[in-house]
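> Just a sequence and a predicted model for now, questions to come.
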Amino acid sequence: MTQLLDHVPLFPLSTTVLPGGRLPLQLFEPRYLDMLATCLREQRGFVVLLLREGNEAGADAVFYDIGTYVQIVDFQQLDNGLLGITVEGLWKVAVHRSWQAPDGLNVGHAERLPDEPEDALPTGRSELASVLRALLRHPVVNRLELEVDFSSAREVGWRLIELLPLNGQEKQRLLEYQDPLARLDRLSDLLEAME
């Protein structure tokens, strides 16, 4: 069954989040504060998309059309006076049409992509789970309280995309894979190149 999202808010960022991942954000622009209020009031989420060109706050932001639909799981006033929220990825989406609302908020029509297969992590890729375990011990990452099924090829791949120091284009390419095992092969190649 196809799930369509009409007039869903789009949030272009210079980072990615995938299903099951968590991302802390600071909101200060009126358009995003209004978006947050609407999302909380209507109990709906928004779509996080990786920036292709421009900057996060700019009206000229150009973004990829495959991203992640997220829900707000926490919010609080930060010490710097800004509003902090934490979002969690629910599922990947394809944005078919987008435009800017009068307040500058990007909005669009999106479609939920099919869920990826739930393949087991191959024995030959156990080093990827070890790298992920090491990354999850970092204090900043640890605060996100991520729950990871280390036996799942897609979950290990998703978390590595979020946490490894890869460039934006590579992260986007990996996000767009629908085959978790092919994604792990690519991640393994990238890790080898980093060493």
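Structure received.

> alpha carbons only for contacts and neighbour counts from here, please
Will do.

> which residues touch stretch 51-63?
12, 13, 14, 15, 49, 50, 64, 104 (C-alpha atoms under 8 Å, 6 or more residues apart in numbering).

> before we go on, here's another structure to hold up against the first:
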Amino acid sequence: MPDRLPLFPLGSVLFPGLTMPLHVFEERYRRLMSELLGPAEDAGEAQQFGVVGIELGHEVGASAAHQLSDVGCMAEVRSVRRHDDGRYDLVIEGRSRFRVEEVDDPDDDRPYLRAATTLIPDELGAGAEEQAERASRLFRVYCERLTGIGIPTEPPAEFPADPLPLSYAVASALVLDQRDKQALLEADHAAARLELASALMRRENRVLTALPTLPAGPLLRREVNLN
């Protein structure tokens, strides 16, 4: 990891092993992408930066004061389309989690944020297998509840069975607010993440059971994140 990791603040949470589309249009983040991709864009080299949640402030606007989450996720560019006007459409994939230690102020040379960071190791935790079985069952019920209110949903055919990737896949798939998503990202290990996800799914399953049937589609529409 670089001594100073470029940061991309978002009002969304990226999880290791999962992908996210980004539309980059703000000048400082165009600058970041230009420096990251540069001549290596067509060379297949891994180009990484840090995605970190915004707890207070806005994604767009040079004057926005960001209060950032303490934990973020390394992002690797998987595909990129550069527009003639300098905008970028990206698909990124989450890699390792990191903890933000110290954030540098932007300056004229680097108008985007950078930070000193520490990688967070991924661990299974005690009881991970049992938690994985429980979370898998609850996720199937969650999908059934969504289908029951008019949003046809099935667990992905290739949903992981191993506790660690499953913990991130479930966390990413659930329709939750950013605070809940961030708590899932920050969980100490896979067992704790699966236990929290199960508690959240029990809550959501109760809510979904009480909802009337909705027009199909709105909750699970994949939104493109704007910088």
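Thanks, I have the structure now. This is a predicted model, so every value here is computed, not measured.

> re earlier: check the contacts of stretch 51-63 of structure 1 for burial and list the buried ones.
12, 13, 14, 15, 49, 50, 64 (16 or more other C-alpha atoms under 10 Å).

> what residue of structure 2 takes the place of the fourth one?
Residue 15 of structure 1 maps onto residue 12 in structure 2 when the alignment is built from TM-score structural alignment.

> Could you verify my assumption that that match touches residue 53?
Yes. Residue 12 of structure 2 lies in contact with residue 53 (C-alpha atoms under 8 Å); the separation is 6.1 Å.

> and the end-to-end length of stretch 97-108 of structure 1?
By C-alpha to C-alpha, to the nearest Å, the extent of stretch 97-108 of structure 1 from end to end equals 5 Å.

> List the buried residues of the lengthiest helix in structure 1.
Longest helix in structure 1, counting residues (DSSP state H): helix 180-194. Using 16+ other C-alpha under 10 Å as the test for burial, helix 180-194 of structure 1 gives 180, 181, 183, 184, 187, 188.

> want to throw those into CSV with distance to residue 30 of structure 1?
Output for those, formatted as CSV (distance: C-alpha to C-alpha, whole Å):
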residue, distance to residue 30 of structure 1
180, 38
181, 41
183, 38
184, 40
187, 38
188, 42
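
> Okay, strands next: where are they in structure 2?
Along structure 2, the segments classed as strands by DSSP state E run 5-10, 19-24, 48-56, 67-82, 88-104, 114-120, 225-226.

> out of those, which comes closest to residue 159 of structure 2?
strand 19-24 (14.1 Å; C-alpha to C-alpha).

> What mean distance separates that closest one from the matching residues in structure 1?
Taken against structure 1, strand 19-24 of structure 2 registers an average deviation of 0.5 Å after superposition, with mean C-alpha distance after the TM-score superposition for structure 1.

> Redo the strands of structure 2 as CSV? Include distance to residue 156 of structure 2.
Formatted as CSV, those follow (distance: least, C-alpha to C-alpha, whole Å):
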stretch, distance to residue 156 of structure 2
strand 5-10, 26
strand 19-24, 14
strand 48-56, 25
strand 67-82, 21
strand 88-104, 18
strand 114-120, 28
strand 225-226, 22
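
> And these: which comes nearest residue 168 of structure 2?
Minimum separation from residue 168 of structure 2 across the strands of structure 2 (C-alpha to C-alpha) falls at strand 88-104, 10.1 Å.

> what's the matching range in structure 1 for that closest one?
If you align by TM-score structural alignment, strand 88-104 of structure 2 falls on residues 83-99 of structure 1.
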